[in-house]
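*Asks:* Please find the sequence and the predicted model below.
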Amino acid sequence: MLSEIEHAHRVVADLRLRMERQRGRLAAAEQQCERCREELIEAARARRALERLAERGASEHRRLLQQQEQRELNEAAIMRYLMADEAPKLVTPTAAAHKDAA
């Protein structure tokens, strides 16, 4: 009977030792989990920052394209105006020459 009690004490002691080891492993796993969680949060922040930068870059690109398009439209309007302004001058001497010939 004493041997059974001793055996039970050894089993309990062994189980306690195993529990302590498991608690240590659990604590290490929880710390690792927390580090991973922090890394994930930081990576998400970095991703959002990169997305904002990409959007700003795309907005700047669109703005530059609109400016270029506006410059081209302005230049075309100026050319049309100048051509319209020159057209009567070109026609007038020719028309006068036809009148003189008649």
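*Replies:* Received it, and whenever you're ready, just let me know what you need.

*Asks:* alpha carbons only for contacts and neighbour counts from here, please
*Replies:* Will do.

*Asks:* distance between the helix or strand harbouring residue 8 and the chain's centre?
*Replies:* Assessed by DSSP states H and E, residue 8 sits inside helix 2-101. Between the centre of helix 2-101 and the centre of its chain there are 0 Å (CA atoms, centre = their mean, to the nearest Å).

*Asks:* again, but for stretch 91-102
*Replies:* That offset, for stretch 91-102, works out to 67 Å (CA atoms, centre = their mean).

*Asks:* which residues are contacting that stretch?
*Replies:* Outside stretch 91-102, no residue is within contact range by CA atoms under 8 Å, 6 or more residues apart in numbering.

*Asks:* Buried residues, that stretch. List them.
*Replies:* Across stretch 91-102, burial judged by 16 or more other CA atoms under 10 Å covers no residue at all.

*Asks:* roughly how far apart are the most centrally placed residue in the chain and residue 82?
*Replies:* Nearest to the mean C-alpha position of the chain, by CA atoms, centre = their mean, lies residue 51 at 1.7 Å. From residue 51 over to residue 82 the distance is 46 Å, taken as CA to CA, to the nearest Å.

*Asks:* next up, a second structure to put side by side with the first:
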Amino acid sequence: MPSFIDWKNQVATAQQQLSQLMQDTTDLSKTQLQFQQYQELLHSGVKFAEDSESYGLFLREQLDWLQQQMVLFEAEKVAAAAELLQLERRKKAKSGYDQNT
């Protein structure tokens, strides 16, 4: 059975891999798979809850990281929506121009 330190290192590695995928890829299936592995690792750590202070602190750090990722995703979603609106406006403007020429 891995120690608490080993488990934390495994979670940190999974988190780094997930971060890298989220930044570098548009393949959501890979990102989803990595997130599932990350989540399973987090759940497997419940056996370390005996050291509640360290375990709780580590889980708080993970939650903070996840919340930061959610903020980044929201910003990307808003930027993508704005870009789609801009493209739609250009399309309408071009269509109107083509009809008038």
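*Replies:* Structure's in. What do you need? Only a predicted model underlies this, so the values are computations on that prediction, with no experimental measurement involved.

*Asks:* what's the TM-score here?
*Replies:* The pair, once superposed, lands on a TM-score of 0.50 when counted by TM-score structural alignment, normalised by the length of structure 2; 54 aligned residues with a CA RMSD of 1.7 Å.

*Asks:* what residues are up against the equivalent of the residue nearest to the centre of structure 1 over in structure 2?
*Replies:* Using TM-score structural alignment, the partner of residue 51 of structure 1 in structure 2 is residue 88. Residue 88 of structure 2 sits next to no residue when contact means CA under 8 Å, 6+ apart.

*Asks:* what about stretch 46-56 of structure 1, how far off from structure 2?
*Replies:* By mean CA distance after the TM-score superposition for structure 1, the fitted stretch 46-56 of structure 1 averages 0.3 Å away from its aligned residues in structure 2.

*Asks:* Likewise for stretch 14-24 of structure 1?
*Replies:* For stretch 14-24 of structure 1, the mean deviation from structure 2 after alignment is 0.6 Å (mean CA distance after the TM-score superposition for structure 1).

*Asks:* residues in structure 2 matched by that stretch, start to end?
*Replies:* Going by TM-score structural alignment: stretch 14-24 of structure 1 matches residues 51-61.

*Asks:* now swap in stretch 79-98 of structure 1 and tell me
*Replies:* Counting by TM-score structural alignment, stretch 79-98 of structure 1 has no counterpart in structure 2.

*Asks:* still on that earlier bit, what comes into contact with the match of stretch 14-24 of structure 1?
*Replies:* Against stretch 51-61 of structure 2 from outside (CA under 8 Å, 6+ apart): 8, 48, 49.

*Asks:* By neighbour count, which of those wins?
*Replies:* The residue in those with the most neighbours, by other CA atoms under 10 Å, is residue 8 (18 neighbours).

*Asks:* Alignment lookup: it to structure 1.
*Replies:* In structure 1, no residue is matched to residue 8 of structure 2 (TM-score structural alignment).

*Asks:* After the helix or strand encompassing residue 8 of structure 2, which helix or strand is next?
*Replies:* In the assignment (DSSP H and E), residue 8 of structure 2 maps to helix 4-24. Toward the C-terminus, helix 4-24 of structure 2 is succeeded by helix 28-44 as the next helix or strand (DSSP H and E).

*Asks:* Please work out the angle formed by the directions of that next one and helix 52-100.
*Replies:* 160 degrees (axes from the mean of the first three to the mean of the last three CA atoms, to 10 degrees).

*Asks:* Fine by me, we can end here.
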